[in-house]
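**Q** quick one, structure for this:
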Amino acid sequence: MPVTDDIAACRHCADRFAATASGHRPRPVVWFRPGARILIASQAPGMRAHLSGKPFDDPSGVRLRDWMGVDGDTFWDRDNVAVVPMGFCFPGYDAKGGDIPPPKVCAAKWRIAALDHAGDPPVTLLIGGYAQDWHLGRGRVTDRVRDWRALAPRTWCLPHPSWRNTAWLKKHPWFEAETLPALRAAIADTLA
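**A** Got it, this is the predicted structure:
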């Protein structure tokens, strides 16, 4: 059985998710296959992605697709984009309504096999601190995003596209002015 089927069938965190404020069941969002041109290494699906079964099917995804310069059809075409998050399931909300971090057990159990299955796409987007730390070792998101030229055009460190990062975006106008045009050009070249 391919790793995608194994991940889709995983219920390892059922008790953990049942104990969250959201009290939900596992529903791995598996969105990758060999041959995709872009790999998105991200954090974990949100509630909307959990419900729809499509990664970044929420306002964060709208912002991410804008950053990439692609439409939804292009983004959700698995020949174009593979999404391999640190946690394949929505981790849930805490008692205050905040997102719970992806359980480390998911990356330990599935990440290497998932990345091996996805292959080696020409462009990788490392979104947020959890994915960046896993791929690059400990570091600061802002420093990595600012130093995009060190890894581009193959690897791009991005902040999470959540609305919670709107203040970060306003504080760092260079991201929109310098990083995003270069990212969009790299994505366009890769998909051409």
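**Q** only C-alpha atoms for contact and neighbour calcs from this point on.
**A** OK.
**Q** all helices for the chain, in order.
**A** For the chain, applying DSSP state H gives helices covering 3-9, 14-18, 47-52, 59-68, 72-75, 104-106, 112-118, 128-136, 141-146, 166-171, 174, 180-191.
**Q** dump the ones you listed into a markdown table; add mean neighbour count and distance to residue 35 as well.
**A** Formatted as a markdown table, the helices of the chain follow (neighbours: other C-alpha atoms under 10 Å; distance: least, C-alpha to C-alpha, whole Å):
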| stretch | mean neighbour count | distance to residue 35 |
| --- | --- | --- |
| helix 3-9 | 15 | 14 |
| helix 14-18 | 16 | 31 |
| helix 47-52 | 18 | 23 |
| helix 59-68 | 17 | 19 |
| helix 72-75 | 14 | 14 |
| helix 104-106 | 14 | 23 |
| helix 112-118 | 17 | 7 |
| helix 128-136 | 18 | 20 |
| helix 141-146 | 17 | 26 |
| helix 166-171 | 12 | 32 |
| helix 174 | 12 | 32 |
| helix 180-191 | 17 | 12 |
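**Q** this one as well, want them side by side:
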Amino acid sequence: MTLTQDIETCRLCAERFAATATQHSPRPVVWFRPSARILIAGQAPGARVHESGRPFTDASGERLRAWLGLDEATFYDRDRIAIVPMGFCFPGYDAKGSDIPPPALCRDTWHDKVMAELTGLDLILPVGLHAIRYHTGHKGSLTEAVMNWRADAPRLTPLPHPSWRNTAWLRKNPWFEAELLPDLRARIQTLL
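**A** Next up is the predicted model:
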């Protein structure tokens, strides 16, 4: 079996997911090929992605594609862009209806193996604090990590999660859309 097949058949979190408010089964969303030059390292699939089996098939995906200046066909071209979350499955909701963070077990089991296969990466885009901490070692806040984006550019650029929940963050940090995104879009176009 290939690494992709191993991840697609993973059931390590079956009991954990069955105990959530959503009581769902694992459905790993695997979207990468070793030829990819750009990595989008997300958090974990949401409920809609769990249903579709395709990453970022929700409003967050629309916003992310707009941020990156990519159409759907390019965004979903696995030979060029890998989408590797910190947790491959939808973690579920807690009793209050809030998202459960991606289980560390998934990251610890699979992420280093995936990164070992993605040897041709020219750009890594950690999306959200879980991914930022894994890929950068950053211990501070999301704002600090994203604000210091130039420190790791052009190889790595941390991004906030494109969720509607971060709309207030975007308003408070206009430099993100005015400075970071134009630079990032230009680098992506050069790579592709």
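**Q** any chance of JSON lines for the helices of the first structure, columns distance to residue 81 of the first structure?
**A** Shown next, in JSON lines, are these (distance: least, C-alpha to C-alpha, whole Å):
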{"stretch": "helix 3-9", "distance to residue 81 of the first structure": "15"}
{"stretch": "helix 14-18", "distance to residue 81 of the first structure": "28"}
{"stretch": "helix 47-52", "distance to residue 81 of the first structure": "16"}
{"stretch": "helix 59-68", "distance to residue 81 of the first structure": "11"}
{"stretch": "helix 72-75", "distance to residue 81 of the first structure": "6"}
{"stretch": "helix 104-106", "distance to residue 81 of the first structure": "21"}
{"stretch": "helix 112-118", "distance to residue 81 of the first structure": "10"}
{"stretch": "helix 128-136", "distance to residue 81 of the first structure": "16"}
{"stretch": "helix 141-146", "distance to residue 81 of the first structure": "21"}
{"stretch": "helix 166-171", "distance to residue 81 of the first structure": "24"}
{"stretch": "helix 174", "distance to residue 81 of the first structure": "26"}
{"stretch": "helix 180-191", "distance to residue 81 of the first structure": "10"}
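**Q** of all these, which lies closest to residue 31 of the first structure?
**A** Counting by C-alpha to C-alpha, residue 31 of the first structure lies closest to helix 3-9 out of those; the figure is 8.3 Å.
**Q** distance of the residue nearest the centre of the first structure from residue 137 of the first structure?
**A** Centroid-nearest residue in the first structure, with C-alpha atoms, centre = their mean: residue 42, separated by 2.1 Å. Distance from residue 42 of the first structure to residue 137 of the first structure, counting by C-alpha to C-alpha, to the nearest Å: 15 Å.
**Q** ok, back up a step: apart from its chain neighbours, what residue comes closest to the residue nearest to the centre of the first structure?
**A** residue 85 (4.4 Å; C-alpha to C-alpha, 6 or more residues apart in numbering).
**Q** so what's the residue count around the one you found?
**A** By other C-alpha atoms under 10 Å, the residues close to residue 85 of the first structure number 29.
**Q** that one and residue 44 touch, don't they?
**A** Yes: here residue 85 of the first structure lies in contact with residue 44, judged by C-alpha atoms under 8 Å, at a distance of 5.3 Å.
**Q** corresponding residue for residue 124 of the second structure in the first structure?
**A** By TM-score structural alignment, residue 124 of the second structure lines up with residue 124 in the first structure.
**Q** surely its match and residue 36 touch.
**A** No: here residue 124 of the first structure does not reach residue 36: they are 10.5 Å apart, not a contact under C-alpha under 8 Å.
**Q** overlap of the contact sets of these two?
**A** Counting by C-alpha atoms under 8 Å, 6 or more residues apart in numbering, residue 124 of the first structure and residue 36 have no common neighbour.
**Q** what does residue 161 of the first structure correspond to in the second structure?
**A** Correspondence of residue 161 of the first structure to the second structure, assessed by TM-score structural alignment: residue 162.
**Q** where's the residue nearest to the centre of the first structure relative to residue 33 of the first structure, distance?
**A** Separation of residue 42 of the first structure from residue 33 of the first structure (C-alpha to C-alpha): 16 Å.
**Q** can you check residue 73 of the first structure too?
**A** Going from residue 73 of the first structure to residue 33 of the first structure by C-alpha to C-alpha gives 16 Å.
**Q** likewise for residue 7 of the first structure?
**A** For residue 7 of the first structure relative to residue 33 of the first structure (C-alpha to C-alpha), the value is 13 Å.
**Q** that older thread, so who does the residue nearest to the centre of the first structure touch?
**A** Residue 42 of the first structure sits next to 83-86, 125-128, 130-131 when contact means C-alpha under 8 Å, 6+ apart.
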